[in-house]
Every structure is written in C-alpha cells, then in structure tokens.
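*Asks:* Provided below for reference: sequence and predicted model.
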Amino acid sequence: MNRVSILTALLLMGASAMAQKVPEKNIEKSVLTDKINNYLDKRPMTAEDLWKLGRVSTEGLSADGNTVIYGVSNYSFEENKSEKNLYTISVKGGVAQNFTTEPGGESVVEVTANNDVIYLYKGQLWTKNLKGGAATQLTNYEGGLSNVKLSPDKKHILFSQSVLITKNHSKDKYADLPKSNVYIYDNLDYRHWDTDNDGRFNHPFVATYDNGKIGEAIDLLEGQPFYSPTAPFGGAEDFAWSPDSKSVLYVCKKKAGTEYATSTNTDIYQYALGTKQTKNLTEGMMGYDTHPTFNKQGNRLAWLSMKTDGYEADKNDIILQDMATGQKVNLTGHWDETVNAFVWSNDGKKIYFVAPTRGTVQLFAIDVPANLQVRSLPNIQQLSEGQFDISGIVGETKDGLVVTSTKMTQAAEIYVYNLKSKKLNPITTVNDSKYVQFKETKVEGRFTKASDGEDLFSWVIYPPDFDPTKKYPTLLFCQGGPQSATTQGYSFRWNFQLMASQGYIIILPNRRGMPGWGTKWNEDISKDWGGQPIRDYLSAIDDLKKEPYIDHDRIGAIGASYGGYSVFMLAGMHEGRFKSFISHCGLFNMESWYGTTEELFFANYDLGGPYWDKANAKTYKDFNPIKHIDKWNTPILIFQGGKDYRVPIGQGQEAFQVAQLKGIKSRFVFLPEENHWVLSGHNAQVWQREFFGWLKETL
C-alpha cells in the first residue's frame, strides 16, 4: 500500500470515529494526527522498537486446513518478561481472533478431526474448540507434562519428565546437609550449554490415556543416565507415534560421561507397546539422527541424518525407511546441500523441505520413490526463489504450503506458498503496523573475488536515505557457528536493520564454512578456522572499500562465537583496516577453551583434537588469537555471558585482561545470568546501548 492510500485510509478511519461521536473529541484528532505523522515522517528503527515487535510462532492447522493456529509473544518492559497467547486466522488471511488470553504461554499439542485444539498450559493439557466456547482442563498430572504426543487413537500418551538418576548434587547425595550446594562428578558431561548436571535426566514416558485420565506411566529409559528429548534443545520433535498407535519413537544419545561429550551419535528407537521391546532403527548410523516423521499412510518413516560421529555440522540428509521391509534409502545423498527441516505431503508422494542456498533459505520438494529397490536418483526441485528465507513449513493445504518466512528487515510471519503461482501470500501481518513507521534499509547482494579466486557472496545493508555521494561508517559482520548460514534471517539481537538505522553500512560475507554453496564450501572451514575464512572476510571488506561512500577511517568488525573468534583473530592481523572491534562470547585462547568447553566432539572435529597432540600445532599456534596479541593496538569491546559453557567466561576475561595490560582502549560487559545468547529483555537493552555507545565512541 502506498503512502497516499494509507493517508486516505487513515482519514476515513478518523471520519468514521467522529461520526460515532466518541467521547473526548480531541482524542480522535490527536491519534489520527500521530498516525498520519508516523506514516508520512518515517523514522529510523531503535533498539526499543525491536523488543516491541511480536514474535510469531506457528502452532498448527485445523483439520480441514482452512485455519491457522499461531502464537504471538509480546515483551513487557515493565515486567521484563514475554507473554505468549494463541490466535486463529483463515489460511487466506484476514482478521485474527484471540484463542487464549490467560497469563502464561500456551503451546498446541494437536488439533483433532472435530477441531478441538489440545494444548499445554502450565504443564497440563487443556482443550478448546476452534469455534469457541470455554477452555477445559484435561489433565492434572503430578509433576506436569512436557513434550506431549497423543497416540492417533487417543488411548495413550507420550510425554517427558525429569528423573533423578545419579546423585551429583550434595543435597541429593547427603540428605543431612540440605543447605549445601556442591556438585560431585566422576566423568565428563558435568555441564551442558548453561546448565550444571545435577543428575536429573529428561526421560520419555508412555501411559494409557482416557479423556484426560493418565494411567501408570512406563519410563522408557528407566534407570539410565540418558536424555530424551536430547539436551539441550530437543523437544517434542524427538518423539513420534506410529500411525497404528502400536509403537512410539524417541531420539536419544545413549552415551554418558566422556562418551557423551565426545559423540554426536543419536539414534531413533522404537518401543512396541504390546511386547514392551525396544529396537534401534538407526543402528550403525553414526552421526545425528533426528526428527522421525511418519507419512499419513503409516507405511514410510523419514528422518534427518548425518553420517559422521562428532561432526555436528555434517551434511543433513533425509533418510526414508519402508516400515514393512525395513529397507532404507538416502533421498538427498546425491544432492550437494544440507537439509534444515521437512514435512510429508498429504498424499505421501512428496517430501517438502527447506535448505540454505546462495545466501537464502528456500523451499524444495523431493519425489518419494514408490519402490525403494529401484536405485534411480530421486528428483529434487527448488520451489521458491527470492530475497527472503523460508524458515519453516507448517503443513500442506488446498491453497498451498503454509510456511514461515523472514527477511533481514522483517521478523517471521506466516504465509501460504502457492505451488502453482510460485508466490508467497501473507496470512499474518502481526508487525506491519510497526514496520510501516520505520525508514527503509536497502539490502543488496554483492560478489567479490576471494583471495583464492573463488566467488564470494555478501549481503550489504545500507542506512535509511542512503546517499552514494556521502561517506558512511561500515561494519564487517563475522558470523558464528562456524557452519551457520548468513541468509535473510531475522535476529532480535544482531539485527542489521537496527544497525543500518543508526547510520552504518553492514557487510555480511558468506565466507568459507557456510551452507548454501555446496558441501565442500561448508566443510572447508574445519581445521582451518584462522585461514581461508578469515581471508574471505578481508577480501570482502577490501572490495567494499573500493566504493566511494565507504569511510576508510570508520570501519569496524563485529561478531559472536566463531564470529567473536574472528574478531580476536582480525585484531592481530588486520594491518590497520579496522578502527574498532566488538566480540561477543568469542574464543580467544584455544588451549584453555579446549580445556573448559563442554561439547568436546565439536572441538575434536573442527580443531583436529587436543592441544597436546602435535598434529594440531597449526590450530593452536597460527589459528589461536592469543598467539597474535603482539599486534593488538585497536579499541575493543568484549561481551561475555556468565552461564556460557560453550565458550566459558575465561575467554572474555583473558582477552579483556590482555587489552587492558597493553593499554588498549577496551571495555568488558559481563552478563552473569546470560548464556551464549542474551535472553532477558532488560539485559538485551543494556547490550544494545553498550554496543551502539561503543561504536559512537570509536567510529
């Protein structure tokens, strides 16, 4: 809608309100004037604006596919917390309806054939029909329920609960010392992500279910120190029911201690209710096996699989198994990219999936072979194309595929992708009224020749009202992962629209190690952290500097995790290119990092192994930021989370101490309650203020 149309609509709204003789006659005029000014005099986005956006999550579809159920989380600055409620809307768009309004977040478990929405609220199951009426609490289960999956015949329930297995905490080990707070460990896996291992493990339970009444539950991992769902991020997607309701599937890495910390070998297990026997469906498949999903017909099972044990960023393939014969086939093994997520088509003849490609994440389809014994390569077709990401697939309807999509300048909304017209049609517009107030920030793609002659793609974001005759401060963004794609995703912290709105140009290179440019490009970063990927960053910024609008005296480098490592590396080798650095939870001393990080499989694969192994000397010498501090001479801001076990606190502390003792302008922002990310709204505001304050001081 153009500005004239918007102005006309607002004038009509105002005329309508005055015709209804709303009390306080000046209110309508004031509100109308403000709205008109907001639309005609757009302004740059602020950090506060970012946290006022609604965060959209897809929850499900009605039985007929005509209605979408979705969640919106809204943040309260006053309470420093988010509130999530559920909404319904026609798949064709239109006016959304509130479905839940109670304080506390709800999440949909399933929608039944008669459109009863069963959802989790405060650890219990509730139900409410899409047509309206009061919500009814179904369960009152002691300890609460998590990751619930009801059997198709509604006679059984699968869920998870935390179970005490090993007495790692002193209060459990010594009951007479209830005021103690001591952890005792005999092996690794003593902490993960941001949580100390207190000896409690999430286990899957299965029980009879009769309209809310749950029978005696069977612990499928009774007495075993294993996690299912998998820690730290596994959820209900790790569970599945067979369509005949006779068995359940669960994902688990059945390893403990040092084996747990050094392996990625998760497997998919099938538990038969009748025989109470468990079978490993992925025996001999040594990497991650996740997201088991049956087709609606019940004769085929698909899941995501990586080949290599210990390689967390290996190519993710879709494996198909015929349940009658047990025969397996890799549907995407011949394809030179990696799969993010997938869903079955309703007729079971296709699988739709999303995958990174050339700086975006797009929608693909693969034909499912009717006969798995025929070894012809399945046909893979890219369906969508454009300057956006397809971040997830909800399901298939007669109107097309219901998906979520983002841009660098737009948070997630829900769309229908029309398979015939190849277009995205919006269903939700939760944040449109906010975005329309902000000045636009242009996003363009750019190719550079890397130092080895390869084509290197970057996204470049420009400030509002960009004028190529002026000069602008510029930021090189270094991506984390290290094998994470820089696409058209939307971040509520590393938000490039927000950065550009403060007057900066930002360049985001798709350097070596990013998926979407072939598996070799993705793999080339392993054991070469400080080599070609860092040269890619320098090639990208040196190429952009050729543009007359780049202020050579005001260039900075920023990044988190591996991106923070990249900043630390660049600080020792940039030869005057940069005037300021910002590193968030970056790896600084690779030896001490290896000795304190918790997912050792990652360190073993990407670095080559431990620092005492002479075969890894290059990693711990040439590619170790601490070995290049003799060349540090540039202002640097360092963020560090206190509960970050992936990149523990000592990394930020060591880097800051070096900068201070060398007399370099530096600042240490310590977030004691945050992990590798920043999740608290107030803490995030501090983060943004320190981030942009530092840039103003140093650029």
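*Replies:* Perfect, thanks for sending it. Everything quoted here is computed from the prediction, not taken from an experiment. Numbering: from 1, shown residues only.

*Asks:* can we go C-alpha only for contacts and neighbour counts from here?
*Replies:* Fine.

*Asks:* was I right about Asn211 contacting Leu138?
*Replies:* Yes - between Asn211 and Leu138 there is a contact at 6.8 Å, judged by CA atoms under 8 Å.

*Asks:* the more surrounded of the two?
*Replies:* Leu138 (18 against 10; other CA atoms under 10 Å).

*Asks:* Please, which helix or strand holds Gly60?
*Replies:* strand 55-61 (DSSP states H and E).

*Asks:* Same question for Asp49.
*Replies:* helix 47-50.

*Asks:* Leu10 too?
*Replies:* Element membership for Leu10, per DSSP H and E: helix 3-19.

*Asks:* Strands along the stretch 201-350 of the chain, start to end?
*Replies:* Remark: strands assigned in the stretch 201-350 of the chain by DSSP state E, counting those that start in this stretch are 213-214, 218-219, 239-241, 247-252, 267-272, 278-280, 289-294, 300-305, 317-322, 328-330, 341-344, 350-357.

*Asks:* if we can go back for a sec, so which other helices or strands are in contact with the helix holding Asp49?
*Replies:* Judged by 3 or more CA pairs under 8 Å, 6 or more residues apart in numbering; DSSP states H and E, the packing partners of helix 47-50 are helix 681-698.

*Asks:* switch the cut-off to 10 Å
*Replies:* helix 432-435, helix 496-501, helix 681-698 (3 or more CA pairs under 10 Å, 6 or more residues apart in numbering; DSSP states H and E).

*Asks:* In contact with the closest residue to Thr262 other than its chain neighbours: list those residues for me.
*Replies:* The shortest distance from Thr262 to any non-neighbouring residue, by CA to CA, 6 or more residues apart in numbering, is to Phe601 (4.1 Å). Taking CA atoms under 10 Å, 6 or more residues apart in numbering, we find Phe601 in contact with 258-264, 309-312, 607, 609.

*Asks:* take a look at this one as well, against the first:
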Amino acid sequence: MRFGYSLIFAILLFSVVLPQEKKLLTAEEIWKMKRIGAFSVNPEKTEALFSVTTWNAAKNESTGDLYLLNLKTGEYRKFTSGKGSESSPVWSPDGKKIAFVAKRESDEAGQIYIIERDGGEATRLTEMPMGAQSIKWFPSGDKLAFASNTLPEARGNLDTLKTLLKAKKESKVSAKVTEDRFYRYWDSWLTDGFVTHIYSVEIASGKVSDLTPESTAMLSVSGSGADYDISPTGEKIVFSANVTPKPYFTDLNFDLFLMEADGSGKVTNITPDNRAGDGAPQFSPCGKFIFYLKTTNPNLEAENQKIARFKIEANSDTLLTKDIDLSVNEFTLDHKVGKIYFTADYRGRTGVFSVSPNGSGFQKVFAEGTNSGLAPDSSVVYFLNNNNSTPQRVVAVDPTTGTSRELVDLNKDLTSQIEFGKFEEHWFEGAKGDSVQVFMIYPPNFDKTQKYPMIHLIHGGPLGAFSDNFHYRWNSQVFAAMGYVVAMVNFHGSSGFGEKFAESIVGAHGDMPYTDIMKATDYLTDEFDFIRENRIGAAGGSYGGYLVNYIAGKTGRFSALVSHAGVYNFYGQFASDMTHFRERAYGGAPWYNKEQVNKYSPANFAENFITPMLVVHGEKDYRVVVTQGLELYGVLKGKGVPARLVYFPDENHWVMQPQNSIFWYKEVGDWFNRFLK
C-alpha cells in the first residue's frame, strides 16, 4: 500500500514539474479567439467601451458583446450580454449614457439601443425599417444622429417605407436593371433604388426626423452608412457625398457638404473644386475649422491621403501633411495638447504619428505592429494593437517616450499555449535596384539542421502590404505551423514605403512585383541554407492571386501555386464592381491601348502554364468576378496542368464563415503538402 502511495506521489510530482508542451496554431484555434472591435473612450477619459465578437465555429454563428474598461486600473468586465450582435458604442456628452447598435431577437435590422452607464436594461430607441448605422450624439445630449437607408418615393414616411419594402419582398420579379457603370459593390447590388439619409432621434420621445429629406446623393460606395460629424453647437453637420452624376462614366468624386442640422435641407458644397476625394470630416472643438482627409489628383492610383484643415469663415483649406510621405488611414484630435494623432502604413506596420493643427511638429509616436482606434488624452494615447503573434488587444502609449503598456488581451490564455514561429524582417535589392522588404516566419520548433520548403504569401491590393499583424484569413503563423518557411514580400506597389514606390507599377501591373518576388526567392535561398530550393510555392489572393497567375505564365521555378480570387484575364475585369481605376492600373482598356493591357494579363501567357495550381473563388465575389477563377481553371485542365478548383457558392472576395475558413486552410495546406513535401 505504501508503494502505491509513493508511485502516485511520483506521478503527480512528475506531472507538475514537466512543462506543458505547446500547441501549433491551426485554423480551428483561430476561430476560438475573441475579436476586439470598436473602441470608444468616455468624455472624462477614465473608461472605455469595446466590442468583442465570439464565434461558435461549429454552428457558423457569432455573438457580439460590449466590455467596459477602467483606463486607469486596467480592470474590465462584460457590460452587455444581449442575444445577437452588439457594436458601435458611443458615450453621451455627460458620460452617463451609452448608445450602441444591436440586432436582438425581434429586430430585423440593427437598431439603436440606450443603456445607463451605471447599468440596467438597454432600451431600444429606434425601429428603422432598414436599421440604423453611423451613430453620433448631439452635443446637447438630448438626441442622436444616425444614418439609415430609405426609398425616395417614401418621402420620409416610415410607414410608407415599410409598405414599399414589403411589396419588394413579395414581388415575384427578381431582375436587376441598370444603365449605370457603377451598379454593384463587393457582394451587393445597388440597383434597388435605396438612398442613405441622415436622421436624428430624440432620446426622451424616440421621435425620428429626416435631416436630409430631399437627398438622393450617394453617401458611401457600399450603399449604407455615412461619413459625417456634428458641430460643437449642434447647429451644423458636415458630411461626405458623391457628386459624380449618373451613370457614373467618370470616377466617383466625394465632396464635403455643410448643412443645417434642423432638417431644413439647406446644404452647401464646401469642396467643389477638388476633383479627387474628400472624407472623414471632423469639426475642431471651437467649431471654426473642419479637419478631413483629402486627395488632390484623380489621375493617381496610389496618392497619399493627406489631412486638410478647412477654415469655415474664409472658405479655404490647407494641406497639413502634404510634405510627409505617408498616407493617412485615420486621425483624431487631442484639443488638450493641440495635436492631431493619425495612423498610416509604415514599412510593414501601421504606425501612430502626430502633427500640430497647423501641420508642424511631425512626430513618430509608435510604430510596432498594427494600430487603430486612436483615443488620445494629453499624456497618453489609447488604441487597439495587434502583431504577428498577438490578436487585437487594447494598449496605452506615452506619446513622448513611445513606451507602451497592455491594458486588455482577451486571448492571452490561449496564445500562451501556442508555439509561434520566429518573425524576422529582411531587406534585399529588388527591381530597379531598390531596397525591398520581406518578412520571414520560421516554422515553430525550428531545427537549423533540417531543410524546409518555403511558401510565398503574396498580398492583395496591390496598394496594401503584408504587415506585422495577426491576419485571420491569411495567417502566416498557421502556414508556418504546417512546417513551412513563410516569406511575405512587400513588393513595388505596396503601401507604407512612400507614394513613389506605391505608384511605380501603374500601367505595368505585373512587371516589378514579379521581379521582386523572384529576387526575394534568390535572396532567401542564397542567404538561408535551410530552405529547400526545389520545394517552393506561392499563394495569393485578389491582386496576390493575379500575381500568382502572372508568375505561372512567366516561370516554372515554383512547385505549386494557389490563386485565390485572382485576376486571370484583364478584359474580364470590366465586369468588376469597380471599373474606373482599371484603365489607369492596366494602362488601357478593351477599347484602347489593348496591347498594353495584354502585356501584363496572365491570359496572354497561358501557353507557358506548367505549375500545379489550386484555384479558389467565391460566387458572390463582385470585385474579381467568379468567371476569372472558372476560366483559369478551365484553361489549366484543358492544357493538362494539375489543377483543383475550390468554389464557394456563399462567399464573396473573402472566405468569412468559420467552417468555410477552416476548410480553406485545409485545402491550401493539403495542396502544398502534396507538391512541396
């Protein structure tokens, strides 16, 4: 008996001492992670709300809750727990109430709910037939503004709108009819006559007023939501709207409009002379200025977005960041210290920067990982941050020192059990002798005595980058965990390396990016002897899929390729939802400069296809239409090249549903394993 107790004790001791073996990251593990979204700080800068989406992958279902964070102590708790999805929290001016958008059990569309900061049950404020979006408080705190879709023939009457919607739903005619050049966006048709209006709703009574009753303008390319701000007095609203008339033969052009907030419909275009884009307006605290994002040259594909300051009384604007070679993603004002904080792509990261309201005093605040949702408060800036091995979290940074501290990481328990591969940054000589960046991820538990196959992951855009971020759809650590060295090249045309670098591929879509991929392959195989030179693959989506297709027609160096939503035939892309910019990007169109278009169209090199290819496409993809993938697959099979088609009837440009995503990772992994191992 004594022997039995001793044995049990020894087993228990061994189990305690023995370190737990870490897991490898898989697609299944990714869908267990909690995803932090919208981040909103209260007026006193003492608390914040953030949304959290949790997935039940087995059921393809998600729930969204709001969490409350004490910014001083770092303590947080779940604040709402309604069934369904809750997002977009905004604090009342006195910090005592919170408005948010939720789609609860009886809601057909997302509605505005109000809840007291001190707790209690949330109450529904709106019953808009097409839901509510883009909510903001008026400074008085007695009403909210929001955006919602309507039909012009309803003439502002919500009961009439309900009747019209019911008739549309019950109609047996399913045809979509248009004479417009721009008639679809992403995965939706824009032919049903809906327009977006800006409304107000009184907190006490729930009375809804249409503030843009006669408007038929397009307020966003997606056909829903609005980009606007309310003046400090609550008397005026500035919003962005397209001014290009139907049928949209030329590029869409968004200008800024200033209107009375009383519903009179009095509107003035304050940027009529700018033929490029104006958006993301924000009033200054004094109400005398409007800060916004601006581009100035409609003939550029990759122009930097700049922060502009519009002086209302003088009807004039000033570009504040024109001499800073960064393209601004988002910005916010810190009136306490007189600074504008903004984010921009920067050398494979999304950094945080600042300037004064007159454009001077440019400063790099924080440039690690990928950052968004800025909320400054004098001596600290709060925001969301993620990196290659850390999903989205809440951090605080001292803007004078750049020192950061973590406030919330909901996934730390999960990620602490995962063995991540080492993430490195390298630079090599690419096309035209330019320095080009490549990130390299080692397989977890790397053994330098072993040889490993390599996969290039090629980013989309092309105006974009593979950054130091935690990517749910194209996660480099998942591929590294499959036993591959992963390379991510930020080739010519990528963002974050200056406007000239980003603009350099216009009219020559595949030229320098292809050269950069090939030179990166040479550099990595020469520099690192653990890479198997004869076992290299490449995978890309969107533009990355295009470049994979272009590679297939130019070289047989790769052992396997994966083209996800990739452009195969440039002519066919004039069925895309966005066609205006393609003439510039391709250097022509089917009706002029056809030779230039064909020069970089993969279909023009089909006779050279020899590399096994997995082709992936979604039926609801209106950006790169599904016929691109089907045509590519048909050519490969007709030519006798090993090929496999993965077709998703219910996905768009991206694979978004959990079970489809898990299946996608398996198909891509199996394809590479088949030819690279």
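*Replies:* Now that the structure is in, tell me what you want to look at. Only a predicted model underlies this, so the values are computations on that prediction, with no experimental measurement involved.

*Asks:* TM-score for the pair, please.
*Replies:* TM-score for the superposed pair, counting by TM-score structural alignment, normalised by the length of structure 2: 0.91. Supporting figures: 649 aligned residues with a CA RMSD of 2.6 Å.

*Asks:* quick one on the thing from earlier: please pick the buried ones from the contacts of Phe601 of structure 1.
*Replies:* Among the contacts of Phe601 of structure 1, the ones that count as buried by 16 or more other CA atoms under 10 Å are 258-264, 309-312, 607, 609.

*Asks:* Filter the contacts of Phe601 of structure 1 by whether they're kept in structure 2.
*Replies:* For the contacts of Phe601 of structure 1, the contacts that persist in structure 2 are 259, 261-264, with contact defined as both residues aligned by TM-score structural alignment, their matches' CA atoms under 10 Å.

*Asks:* With distance to Gly132 of structure 1 as extra columns, can I get these in TSV?
*Replies:* Formatted as TSV, the kept ones among the contacts of Phe601 of structure 1 follow (distance: CA to CA, whole Å):
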residue	distance to Gly132 of structure 1
Glu259	51
Ala261	48
Thr262	50
Ser263	48
Thr264	45
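
*Asks:* out of those, which are inside helices?
*Replies:* 259, 261 (DSSP state H).

*Asks:* from the kept ones among the contacts of Phe601 of structure 1, which single one is nearest Ile6 of structure 1?
*Replies:* Closest to Ile6 of structure 1 out of the kept ones among the contacts of Phe601 of structure 1 is Thr264 (53.1 Å), distances taken as CA to CA.

*Asks:* Show me what that closest one aligns to in structure 2.
*Replies:* Under the alignment (TM-score structural alignment), Thr264 of structure 1 pairs with Leu252 in structure 2.

*Asks:* Go ahead and confirm that match touches Ser240.
*Replies:* No - taking contacts as CA atoms under 10 Å, Leu252 of structure 2 lies outside contact range of Ser240: 12.0 Å.

*Asks:* For stretch 369-379 of structure 2, buried residues please.
*Replies:* 369-377.

*Asks:* got the residues you listed as JSON lines, with secondary structure and distance to Pro513 of structure 2 columns?
*Replies:* Shown next, in JSON lines, are the buried residues of stretch 369-379 of structure 2 (DSSP: H, G, I helix; E, B strand; the rest coil; distance: CA to CA, whole Å):
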{"residue": "Gly369", "secondary structure": "coil", "distance to Pro513 of structure 2": "24"}
{"residue": "Thr370", "secondary structure": "strand", "distance to Pro513 of structure 2": "23"}
{"residue": "Asn371", "secondary structure": "strand", "distance to Pro513 of structure 2": "26"}
{"residue": "Ser372", "secondary structure": "strand", "distance to Pro513 of structure 2": "28"}
{"residue": "Gly373", "secondary structure": "strand", "distance to Pro513 of structure 2": "31"}
{"residue": "Leu374", "secondary structure": "strand", "distance to Pro513 of structure 2": "33"}
{"residue": "Ala375", "secondary structure": "strand", "distance to Pro513 of structure 2": "36"}
{"residue": "Pro376", "secondary structure": "strand", "distance to Pro513 of structure 2": "38"}
{"residue": "Asp377", "secondary structure": "strand", "distance to Pro513 of structure 2": "41"}
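
*Asks:* Skipping adjacent residues, who's closest to Asp317 of structure 2 in space?
*Replies:* Nearest one to Asp317 of structure 2, counting by CA to CA, 6+ apart, is Phe310 at 4.1 Å.

*Asks:* Likewise for Leu671 of structure 1?
*Replies:* Gly641 (4.8 Å).

*Asks:* what lines up against that neighbour once you look at structure 2?
*Replies:* Using TM-score structural alignment, Gly641 of structure 1 lines up with Gly618 in structure 2.

*Asks:* neighbours of its match, just the number please.
*Replies:* 23.

*Asks:* OK, contacts around it?
*Replies:* Counted by CA under 10 Å, 6+ apart, Gly618 of structure 2 has contacts 564-565, 624-627, 629, 646-655.

*Asks:* among these, which ones are buried?
*Replies:* Among these, those classed as buried by neighbour count (16+ other CA under 10 Å) are 564-565, 624-627, 629, 646, 648, 651-655.
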